[in-house]
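Peer 1: My questions are about this predicted structure, shown below with the sequence.
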Amino acid sequence: MSLKHVSVLLLLLQLSACFTSGSCGKVLVWPMEYSHWMNLNVILEELVRRGHEVIVLNHNASIFVDSGKTTAIKFETFPIDITKNDLDMFFIQLVDMWTNALQDSYWEYLLALQKIFSEYSNTCKDLCKAAVLNKKLMTKLQESKFDILLSDPISPCGRPVTLYELVAKADMWLIRSYWDLEFPRPTLPNVHFVGGLHCKPAKPLPKDMEDFVQSSGEEGVVVFSLGSMVSKMTEERANVIASALAQLPQKVLWRFDGKKPETLGPNTQMYNWIPQNDLLGHPKTRAFVTHGGANGVYEAIHHGIPMVGLPLFGDQPDNIAYMTAKGAAVRLNWKTMSSADLLNALKTVIHDPSYKENVMMLSRIHHDQPMKPLDTAVFWIEHVMRHKGAKHLRVAAHDLTWYQYHSLDVIGFLLACVTIPTYLVIKICLFVYQKLVKTEKKKKRD
């Protein structure tokens, strides 16, 4: 399973909900950081708008989950030993190691990845321990009397649980993807696709940004962003990119807060932050250079913008591979691409009409759904709440032992059914043969 699915499918695994005697329920949320929180927050705001009570379990070092923000969402904040700056630096170092470390061999790369995931796993475990061992917090949550627990970090009998056991408890899976991005494959009844739930119609740009976009004339603009987790890069990579962008006839809006590259052209403006969805929905946008994060890819599909993909880590190579296979993107290697490679890739997706046609086809598929992705997500959350679970949709395979799941008990029984009769037949044949041989020998002696 890709990281995209591990992180995205946990939308409902992160939720604990109950349905009260009225028409509204109470939802307890264990959030994740960065783009995962962005998507989850969209769902939570819609639940609040529909009258549900939403409580987010948050620690005091959270990077993206802002409990001080004015919102109808309630927060239960618990203390942890590390600071927000410590956690932020950890993620920066994690991404930097993943994207910029040059391994000499495949095995060294695997060892580096193992180290990354080990450190991340330890951090997650520490966060969970801080919440679970907080007696005051646990007592308060228990007194809330949740009727349906869709996320159970502590097993009923008090023993440690494996990731598989924890995941198997989920009543419903909401996947941050859809068939415009994915290839067809079988899914279970409690799996539903809600990719692009955060996408919205484009809003007007800030005046200075709109003036810059309009100054592009008929050539239009290119939007460049590597997401919220990658805002800086080495000077060498920055100059490679800036040199390519400077040779474009289009104007470029580049989200980048590092040192200004020496090769930066007058056609390129750098921003610490850009309204990405609004820019991709602007009629003058011609192409999108992206790291391949699910949110950015879906905004590009939503608005029908061809892409140049520079995948860095996680689910990003997977997303760009899908878009490349469907003729909506050109993929480049972040570490080895030259200025000429980036320039040619941008010229290709801008001037080859097939890329625009293909991404528009995907956009039509994305928009042609019986319900909007956000409405689909909320419907299935409320479905679980109304029925106090979704056991009627949960596959029985989760209740099987490992040997039952792989049919080893059935295989063993069938082998026994074949082996035992075969053994008996052979023994009988040998016994008869031995008797006949002894009889023949006796006759010869007589």
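Peer 2: Looks like it came in fine.

Peer 1: Every contact and neighbour count from this point should use C-alpha atoms.
Peer 2: Fine.

Peer 1: Helices along the stretch 201-350 of the chain, start to end?
Peer 2: 207-214, 235-246, 276-280, 294-303, 316-325, 339-351 (DSSP state H, counting those that start in this stretch).

Peer 1: buried sites along stretch 150-170?
Peer 2: 150-153, 166-170 (16 or more other Cα atoms under 10 Å).

Peer 1: Kindly report the same for stretch 112-123.
Peer 2: For stretch 112-123, burial by neighbour count (16+ other Cα under 10 Å) applies to 112, 116.

Peer 1: do stretch 249-265 as well
Peer 2: Those would be 250-256, 261, 264-265, for stretch 249-265 by 16+ other Cα under 10 Å.

Peer 1: Now, those that are in strands?
Peer 2: Among the buried residues of stretch 249-265, the members falling in strands (DSSP state E) are 251-255.

Peer 1: who wins for proximity to residue 42 among the helices of the stretch 201-350 of the chain?
Peer 2: Comparing the helices of the stretch 201-350 of the chain against residue 42 with Cα to Cα, the closest turns out to be helix 294-303 (12.3 Å).

Peer 1: For the closest one, which outside residues touch it?
Peer 2: Here helix 294-303 makes contact (Cα atoms under 8 Å, 6 or more residues apart in numbering) with 4, 35, 176-177, 195-196, 198-199, 227, 276-277, 280-281, 288, 290, 306-307, 315-316, 319, 359-360, 362-363, 366-367.

Peer 1: give me that answer again for 6 Å
Peer 2: For helix 294-303, the surrounding residues in contact (Cα atoms under 6 Å, 6 or more residues apart in numbering) are 196, 199, 277, 281, 363.

Peer 1: What sits closest to the second one if chain neighbours are left out?
Peer 2: What it means is residue 199. Leaving out its chain neighbours, the residue that sits closest to residue 199 by Cα to Cα, 6 or more residues apart in numbering is residue 299, at 5.9 Å.

Peer 1: okay, now the one to match up with it:
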Amino acid sequence: MQRLGFTFPEQTLEFIPLLRFKGPSMGFNQGVLLLLASTSLLTGSGVLAGKILVFPVDGSHWVNMNLLIQSLHSRGHEVTVVRTATSWYVKENAPHYRSLTVTLPGAISIEEEDFFVTFLVKMLAIHKEGASISGFVKFYWEMLGTLSNIHRQASLLAVEMFENKTLMQSIRNTQFDVVLLDPGLPVGVLVAHELKLPTVFNVRWITSGEGHFVVAPSPTSYVPTSGYAASDKMNFAQRVKNTFHYFLNTCIDRFIVCPHYDRLVDRYFGPDVKFYHLLQGADIWLMRVDFVFEFPRPTMPNIAYIGGFQSKPSKPLSSELEEFVQSSGEHGFILMSLGTLVNGLPIEITSEIAAAFSQIPQKVIWRHASAPPNNLGNNTLLVKWMPQNDLLAHPKIKAFVAHGGTNGIYESMYHGVPIVGIPLLFDQFENILRLEARGAAKSVDATKLTRENFMEAIQEVLQNPSYRNNMKRLSALHRDKPMHPLETALYWIEFVMRHKGAAHLRTESYKMP
């Protein structure tokens, strides 16, 4: 690789105390040499300043990808992000990346600001009908229709790119070193194959669910399947259900999702190339998983675990927030955030939550951007945005009421704050269950939430010290690593760039029918 430069990685300096200069006796040249030597020991003899093509997924996934991009930019890499003209989160102009904007016939559903809120409203209505056969069929009919439409829309991105010969030639002329992509929408896999470039996945979820199920052995006897909230200690009936969900996910992937991409592979690469083999053939999988949180399971040598890579030390609160927090006295405060999904909760549910909060001595900071709920107490502060990481690190925090999104889970675990979970969609049920199995969280069913059972869950987490103690134990395990997960992610991306792939770590089993 011709472009070779040296940069000082900001993340290394932030997370690992490299130097402590003592007094003026150390000369400038000595200091620089020591800094160079320390950085070399941590990151290798040099950092390749290369060119990276990125295919992100919009929404909350972009938060994770954007952090990686910022870190890669700070190390001297040139990053180009492929986005659509209707993208809501991925902005066209940013200081840390160049954008390549592709115009599609219509917007991809998940790029619409209120997509997940609208989807939540539909799902809550279906769940209220109960666990009947008709409710189950209705749930999957709605979900599968939405899923197929999303991947149909996303596949058009590849068509627009491949049919634009000028654009593809421009990309080839740029001479990218690697494609970094989120395989939740795996269009980048096809483009990487066309460009003959190595690929790195920033992954937790893939077309068939959790990423391990595509690349690693996944015995359903003790590995919970995506969409089935169970621990790794299943009885016989649970193992049967787990296996059923595994085959259900496989069928959904085979007949609902993959056909959209199979058609593109046949059209542009011919019958000898299989989309699923391209998907499985990534050089490195940056898995947003930590086995402190995840249940143990088989893995592969080309999977690097970066769970919690977004976690970081806190910054001071604003004077207004600090004053409110300090006013809580010995009782402390509770933090609540359901992200944008709170807008999808009926006001009768948010009003029950507010009523329960009004009866406790703790202060409450609640991220709530829509109309205020009824029964709001004087102890509750509604904010449209809050520095979640900084509040979770505050010594006066007592609990975190959350929907179970991965980012919030890892931030809470990093700072040792127990959770009262209100899971709403997708993997949130499984995330909260994993913490419940470790005694660090208590779950409440949103469709059955009342002020009484919500209050009961809060009081149990606040008054039973085992919840905080268990989360503190998870925090200690999560932090005890030889390298911060973000540094691990950056190392493996640069590893692929240095060696033009990592085929020696990839098992050939993915090519078997």
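Peer 2: Good, I have the coordinates. Because the structure is a prediction, the values reported are computed rather than measured.

Peer 1: quick one, longest helix in the first structure?
Peer 2: Identified as the longest helix of the first structure according to DSSP state H is helix 408-445.

Peer 1: List the buried residues in that helix.
Peer 2: Per 16+ other Cα under 10 Å, helix 408-445 of the first structure contains no buried residues.

Peer 1: Check stretch 88-99 of the second structure too.
Peer 2: For stretch 88-99 of the second structure, by 16+ other Cα under 10 Å, it's 88-92, 96-99.

Peer 1: which one of the ones in strands among the buried residues of stretch 249-265 of the first structure is nearest residue 206 of the first structure?
Peer 2: Once Cα to Cα is applied, the member of these that ends up nearest residue 206 of the first structure is residue 253, at 13.0 Å.

Peer 1: I'd like the distance between the closest one and residue 240 of the first structure.
Peer 2: 16 Å (Cα to Cα, to the nearest Å).

Peer 1: likewise residue 356 of the first structure?
Peer 2: Taken as Cα to Cα, the span from residue 356 of the first structure to residue 240 of the first structure is 26 Å.

Peer 1: ok, back up a step: next, count neighbours for the alignment partner in the second structure of the residue nearest to residue 199 of the first structure.
Peer 2: Using TM-score structural alignment, the partner of residue 299 of the first structure in the second structure is residue 411. If you count neighbours by other Cα atoms under 10 Å, residue 411 of the second structure ends up with 23.

Peer 1: for residue 247 of the second structure, same thing?
Peer 2: For residue 247 of the second structure, using other Cα under 10 Å, the count is 12.

Peer 1: From residue 57 of the second structure, how far out is it?
Peer 2: When Cα to Cα is the yardstick, residue 247 of the second structure and residue 57 of the second structure sit 26 Å from each other.

Peer 1: go on, residue 313 of the second structure?
Peer 2: Where residue 57 of the second structure is concerned, residue 313 of the second structure sits at a distance of 27 Å (Cα to Cα).

Peer 1: These two: which has the busier surroundings?
Peer 2: Neighbours per residue (other Cα under 10 Å) separate residue 313 of the second structure from residue 57, with residue 57 holding more: 25 against 12.

Peer 1: Name the SS class of the equivalent of that one over in the first structure, please.
Peer 2: Structural alignment (TM-score structural alignment) places residue 57 of the second structure against residue 32 in the first structure. Following DSSP: H, G, I helix; E, B strand; the rest coil, we place residue 32 of the first structure in the coil state.

Peer 1: Can you find the partner of residue 62 of the first structure in the second structure?
Peer 2: Using TM-score structural alignment, residue 62 of the first structure pairs with residue 87 in the second structure.

Peer 1: now swap in residue 379 of the first structure and tell me
Peer 2: Per TM-score structural alignment, residue 379 of the first structure is aligned with residue 491.

Peer 1: State the span of the second structure onto which stretch 315-325 of the first structure is aligned.
Peer 2: So stretch 315-325 of the first structure sits over residues 427-437 in the second structure, by TM-score structural alignment.

Peer 1: Need the contact partners of that stretch.
Peer 2: Residues contacting stretch 427-437 of the second structure (Cα under 6 Å, 6+ apart): 229, 404-405, 423, 441-442.

Peer 1: between those, which has the most around it?
Peer 2: If you rank the contacts of stretch 427-437 of the second structure by neighbour count (other Cα under 10 Å), residue 404 sits at the top with 28 neighbours.

Peer 1: Find the nearest non-adjacent residue to that residue, please.
Peer 2: Spatially, and ignoring its direct neighbours in sequence, residue 404 of the second structure is nearest to residue 428 (4.5 Å; Cα to Cα, 6+ apart).

Peer 1: next one: residue 153 of the second structure
Peer 2: residue 108 (5.4 Å).

Peer 1: now that neighbour: how far from residue 505 of the second structure?
Peer 2: Using Cα to Cα, residue 108 of the second structure is found at 34 Å from residue 505 of the second structure.

Peer 1: What number of residues are in the vicinity of residue 315 of the second structure?
Peer 2: 12.

Peer 1: residue in the first structure matching it?
Peer 2: For residue 315 of the second structure, the aligned residue in the first structure is residue 203 (criterion: TM-score structural alignment).

Peer 1: quick one, what contacts that match?
Peer 2: residue 278.

Peer 1: how about a cut-off of 10 Å?
Peer 2: Counting by Cα atoms under 10 Å, 6 or more residues apart in numbering, residue 203 of the first structure makes contact with 275, 277-279, 281-282.
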